[in-house]
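Undergrad: Pasting a predicted model and its sequence here:
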Amino acid sequence: MSESARADARQRDEASEASGAASAPPTAASFAELGLPAELLRALDEHGVTVPFPIQAAALPNALAGRDVLGRGRTGSGKTLAFGLGMLARTAGRRAQPKEPLALVLVPTRELAQQIGEALTPYVEALRLRLATVVGGVSIGRQAAVLRDGAEIVVATPGRLHDLIESKGCRLGRVRIAVLDEADQMCDMGFLPQVTELLDQVRPDGQRMLFSATLDRDVDELVQRYLRDPAVHSVDPSSSAVSAIEHHVFVVHGPDRYAVTTEIAARDGRVLLFLDTKHGVDQLTRHLRASGVAAAALHSGKSQPQRTRTLAQFKNGQVTALVATNVAARGLHIDDLDLVVNVDPATDPKDYLHRAGRTARAGRSGTVVTLVLSGQRRETSQVMTDADVAPTVTKVRSGEAELSRITGARTPSGKLLDGGPSVPRPKNHNAPFRGLGSTKDTQGGAGGRPSRKSSEARKLAEARKAARVRRGG
């Protein structure tokens, strides 16, 4: 799209927003005022969901009326029920034919698809509907079998749904409600051709709802091509969730970076740590487990069963430190997660805000910490400015009281969790942390080239080798 075309699209979108805001029905103060089916109201009450979030109160009247909806903003504001309840209420009482769903939700990642499926399941069951989650990394045969049995609602990633359609396992001609969630990320990940191909197959007279953090470039094309006079709502939680987040930048000395990260990860409570590469994630995870921290890795190089199991363990507390690439930056909802650490600073303001959005969800508070070396301060400061964030900047070293006060950092036990002898905790004069690969992780992309082993990694390998010799292995 040319620059002038993008400008025209933005002007049309602004005009649509103005008309949408003017004609939107009044918002509701409770779910009972929205005209939802009694079965949904009972299910909401049973799960303690009684007062709608602002986006739900604003968007549900439009969704229930069958109007197209355009939502802007970051995750964590209650979008799933905003589109989900309306979609389910309008599908209630209908029955899908084999392989022919009636409603479709497209999302960029497996984790987000599974999370939406889990969030909607109680309400799907209350209405006696059937839901299928269609994602890569698991058996396509089992998913095809579920669709053959009939599913009114399908939550899918574009690639796997495309494969099922190609193999005659699914048809979209009866889909009358189509939702795109995190549309900007789908475009960033190269899914735009598949998304348009899928949307071209659904009923042309159906309802469409699109949610995205930004509406630039390819997302503009989706809005202009598929949404008709949409009701526009802001789902940006900047006035609530973001204000409940404390943003910190820790300036660390290179050789001390490993120790600072380890002490933060050893805190009493869960923490989500972001790195740029799969190799960096794996190396830091090994080090943390060797130091006595219940850490686990999450990135696109893991199988879907591994990723699902790791997230379940993080949610139930078996894993206290989740080390991840940006695959965990969207669509990951963990109750009471109050600390996110950017071990590798985000280089894009959208990435920073989505990482930060894993905490302070559903009205709670949280802290986001970014570790930077002196040479990274200027670039990180610009990212923060672009993200409209004003962090507190502090120089820290491992073992300092200020580090513990902000993050709860403490000395790790040093007990190796994976068997074998424990290894000494790294001292401040050790070599700098070199767990950062050279290629950023993408969904299904290749990992970074391994960097030179640190002295600690060599010590760990030698200790494990000695343990095997003693066991006769």
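TA: All right, it came through fine.
Undergrad: only C-alpha atoms for contact and neighbour calcs from this point on.
TA: Noted.
Undergrad: quick one: secondary structure of the most centrally placed residue in the chain?
TA: Most central in the chain under Cα atoms, centre = their mean is R330, positioned 1.7 Å from the mean C-alpha point. Using DSSP: H, G, I helix; E, B strand; the rest coil, the structure places R330 in coil.
Undergrad: Now that it has come up, it's in contact with L112, right?
TA: Yes - in this structure, R330 is within contact of L112 by Cα atoms under 8 Å, at 7.3 Å.
Undergrad: And the next helix or strand past the longest helix anywhere in the chain?
TA: In the chain, taking DSSP state H as the definition, the longest helix is helix 3-23. Of the helices and strands lying after helix 3-23 in sequence (DSSP states H and E), the nearest is helix 38-46.
Undergrad: elements contacting the next helix or strand after that following helix?
TA: Next helix or strand after helix 38-46 toward the C-terminus (DSSP H and E): helix 54-64. Contacts defined by 3 or more Cα pairs under 8 Å, 6 or more residues apart in numbering; DSSP states H and E place helix 54-64 against strand 69-72, helix 79-91, strand 231-234.
Undergrad: of these, which approaches L129 most closely?
TA: When the helices and strands packed on helix 54-64 are compared by Cα to Cα, helix 79-91 sits nearest L129, at 8.2 Å.
Undergrad: For that closest one, which helices and strands make contact with it?
TA: Using 3+ Cα pairs under 8 Å, 6+ apart, helix 79-91 sits against helix 54-64, helix 110-126.
Undergrad: among those, which is the most enclosed?
TA: Compared across those, helix 54-64 shows the largest average neighbour count, a mean of 24 (mean count of other Cα atoms under 10 Å).
Undergrad: ok, which stretches of the stretch 301-450 of the chain are helices?
TA: Under the criterion DSSP state H, counting those that start in this stretch, helices of the stretch 301-450 of the chain are mapped to 304-316, 349-356, 377-386, 401-407.
Undergrad: Show me what counts as buried in the last one.
TA: If I follow you right, that is helix 401-407. 403-404, 407 (16 or more other Cα atoms under 10 Å).
Undergrad: With respect to Q56, which of the residues you listed is nearest?
TA: T407 (33.1 Å).
Undergrad: coming back round to it: report the angle between the longest helix of the chain and helix 54-64.
TA: Here helix 3-23 runs at an angle of 90 degrees relative to helix 54-64 (axes from the mean of the first three to the mean of the last three Cα atoms, to 10 degrees).
Undergrad: another structure for you, compare them:
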Amino acid sequence: MAARRPFTQATNTSTSASSSNGPSSNGRPRRRKPAAKKPTGNVAQSNSSVTATEYESVIPMDVPDDLTFADLGVPAALADALAATGVTKPFPIQAATLPDSLAGKDVLGRGRTGSGKTYAFVLPLLARLYLRGNKRQPKSPRALILAPTRELATQIQASIQPLADVLELRTMTIFGGVGHGPQTTGLRKGVDIVVACPGRLEDHLKAGNLRLDAVEITILDEADHMADLGFLPAVRRILEATPVKAQRLLFSATLDAGVDVLVKRFMNNPITHSVDSAQSPVSKMTHHVLHVKADSRVPVLVDLTAAPGRTLVFTRTKYGAKSLTKKLIASGVPAVELHGNLSQGARTRNLEAFSAGTAKTLVATDIAARGIHVDDITLVIHADPPVEHKAYLHRSGRTARAGAEGTVITLMTDDQVRDVRDLTRKAGIAPKTTKLSIGDPLLAELAPGERVFVEPPAKAPVVATTSTPGRGRGRSRGAGGGSGRSGAGSTRTATGSTSPRSAGGSTKTRTVASSTATRPGDSPSASRGGRRRRGPRKQAA
């Protein structure tokens, strides 16, 4: 049998009614005409209308050991910059898509999570801007990458930055949760590449801080998610603001018919590359379902997360992530949370703590399911099973990345049995299901190593406040006899300091308050004018 070629250069084809390559009435891809040779390597199709059936037409591809980025057409300067970062051999998704994307064609690319999709679209973008050499203009970026979350935008920026610096290209991120000012300043100075979330990018468009009429190439990462109803209106308006002839690349781990609305409207004869199925299991990823009682759920989580190594725990809701993080910390497991209710600063700090290992457990909602890449995540736990199978695949893909091993565990209670069974079936996963409770030996097998617990942090001291009346309202005396006068609407706060001391395993906290504090239980007297003031309330520091 002849050896497979590293990639297939696709030819443009049309989707006429007489074509024998389109889907048949039963939804399966029709066989090609006998005279046509079956393609080798990846599947590459060019259609004005792409269907879910065509996305499922997959032929696995192996990359020869001696294949280099230069062989695929990557400019020498960019290939050398890649080599300087330790990247020398293309992944299958890169070998499949680069010949077409570097040639300026519109491409849809699918490779499973952790397959190297970021470089697959970053490299043709950088090569295009570098070779054309157009001068950057204020407020007019030359390339645009859209991502659904701030974390993914930051991750893409981190991949681009060292390569862009070598090529003397300027790049920046735009997303919400941070001030508009620095972003506006950066756009006015001129930037080559913008990595953005749709919402904040639209804010700048409406404010006149940037234009998209100079964009040469537009990329949608996690394209299926960007085609969801929550993102779709903004994504369509943004794409409509870019030139019609601009190159467009759409990438995701789970491309399906949901992206058709974008493909038909904005892409020109797109070529589809799928190097593996959306349901292709990662060979080094093992899947387990643990059937537990509702009251055993948290103790089982504590046992698993107390083991050595990094653990990523997923919940369905922001409240669930916050609540579970508190329970883990109270049980002695260093954990941080990641969800949409946190400020951008807190999200960044928590993710950095998880990456650095100061907190070895991250409890997150699905905002961490896409784009979060932290090395050596050995365990992913679905504390709450996701609603859809695509979310399961993206969540699970945070482990066993780039050839590493990983374990995925789903906790299932009695009322979730049917949902989990349907979920794993749609995801193409056949997990091992075990009914257990805390103390089961299987927990030590799934998360081996000695369990380590730390002393939960001491609670913050109580700080009392007392308010004084505004000018013209006279003085107010507390029951303790103290009096004071201040400016209008001012508030005096007791300043305290804490000094934890450990003795015999206990922690004592000493709080020192200023003399102006009102003691708990004091009742305020009536102020001048006959109004009675409400007494002070305790506030947590």
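TA: Received the coordinates, thanks. Bear in mind that the values here come from a model prediction, so they are computed numbers and not experimental data.
Undergrad: sorry, back to before: could you dump the helices and strands packed on helix 54-64 of the first structure into a markdown table with mean neighbour count and distance to S413 of the first structure added?
TA: Formatted as a markdown table, those follow (neighbours: other Cα atoms under 10 Å; distance: least, Cα to Cα, whole Å):
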| stretch | mean neighbour count | distance to S413 of the first structure |
| --- | --- | --- |
| strand 69-72 | 24 | 45 |
| helix 79-91 | 22 | 40 |
| strand 231-234 | 23 | 46 |
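Undergrad: count of neighbours near the nearest residue to A92 of the first structure once chain neighbours are set aside?
TA: Nearest non-adjacent residue to A92 of the first structure, counting by Cα to Cα, 6 or more residues apart in numbering: L127, 6.1 Å away. Here the number of neighbours of L127 of the first structure (other Cα atoms under 10 Å) works out to 19.
Undergrad: counterpart of L127 of the first structure in the second structure?
TA: Correspondence of L127 of the first structure to the second structure, assessed by TM-score structural alignment: L167.
Undergrad: do the same with S243 of the first structure
TA: So, by TM-score structural alignment, S243 of the first structure is matched to S283.
Undergrad: Report the secondary structure state of the nearest residue to D218 of the first structure once chain neighbours are set aside.
TA: Nearest non-adjacent residue to D218 of the first structure, counting by Cα to Cα, 6+ apart: C187, 6.4 Å away. C187 of the first structure falls in the helix class when you classify it by three-state DSSP.
Undergrad: wait, isn't C187 of the first structure in contact with L222?
TA: No - contact criterion Cα under 8 Å: C187 of the first structure and L222 do not qualify, at 9.7 Å.
Undergrad: quick revisit: turn the helices and strands packed on helix 54-64 of the first structure into a markdown table, including distance to V271 of the first structure.
TA: Converted to a markdown table, those look like this (distance: least, Cα to Cα, whole Å):
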| stretch | distance to V271 of the first structure |
| --- | --- |
| strand 69-72 | 28 |
| helix 79-91 | 24 |
| strand 231-234 | 29 |
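Undergrad: quick one: the match of L127 of the first structure and R128 touch, right?
TA: No - using Cα under 8 Å, L167 of the second structure makes no contact with R128, being 11.3 Å away.
Undergrad: circling back: residue in the second structure paired with the residue nearest to D218 of the first structure?
TA: Aligned partner of C187 of the first structure by TM-score structural alignment: A227.
Undergrad: what's the burial count for that match?
TA: 21.
Undergrad: gap between it and S252 of the second structure?
TA: 11 Å (Cα to Cα, to the nearest Å).
Undergrad: which non-adjacent residue is nearest A294 of the second structure?
TA: T413 (5.9 Å).
Undergrad: same thing with A335 of the second structure?
TA: Using Cα to Cα, 6+ apart, the closest residue to A335 of the second structure is T361 (4.6 Å).
Undergrad: Quick one: map the one you found onto the first structure.
TA: In the first structure, the residue matched to T361 of the second structure (TM-score structural alignment) is A321.
Undergrad: Tell me if I'm right that that match and R289 touch.
TA: No - using Cα under 8 Å, A321 of the first structure is not in contact with R289, being 9.6 Å away.
Undergrad: Common neighbours of the two, please.
TA: Shared contacts of A321 of the first structure and R289 (Cα atoms under 8 Å, 6 or more residues apart in numbering): A295.
Undergrad: aligned partner of the residue nearest to the centre of the first structure in the second structure?
TA: Per TM-score structural alignment, R330 of the first structure is aligned with R370.
Undergrad: same deal with R397 of the first structure?
TA: Aligned partner of R397 of the first structure by TM-score structural alignment: S437.
Undergrad: how many neighbours does that match have?
TA: That count, for S437 of the second structure with other Cα under 10 Å as the rule, works out to 18.
Undergrad: Repeat that for L180 of the first structure.
TA: 22.
Undergrad: That one and P108 touch, don't they?
TA: No - counting by Cα under 8 Å, L180 of the first structure stays clear of P108, with 9.1 Å between them.
Undergrad: Show me what L81 of the first structure lines up with in the second structure.
TA: So L81 of the first structure corresponds to Y119, using TM-score structural alignment.
Undergrad: list the contacts for the closest residue to its match other than its chain neighbours?
TA: Take Y119 of the second structure and drop its neighbours on the chain: the residue closest to it by Cα to Cα, 6+ apart is Q94, 7.1 Å away. By Cα under 8 Å, 6+ apart, the contact set of Q94 of the second structure is 116-117, 119-120.
Undergrad: Switch those residues over to JSON lines; also include distance to R188 of the second structure.
TA: Formatted as JSON lines, the contacts of Q94 of the second structure follow (distance: Cα to Cα, whole Å):
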{"residue": "G116", "distance to R188 of the second structure": "33"}
{"residue": "K117", "distance to R188 of the second structure": "31"}
{"residue": "Y119", "distance to R188 of the second structure": "28"}
{"residue": "A120", "distance to R188 of the second structure": "29"}
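Undergrad: Roughly how far does the residue nearest to D218 of the first structure sit from E197 of the first structure?
TA: Going from C187 of the first structure to E197 of the first structure by Cα to Cα gives 13 Å.
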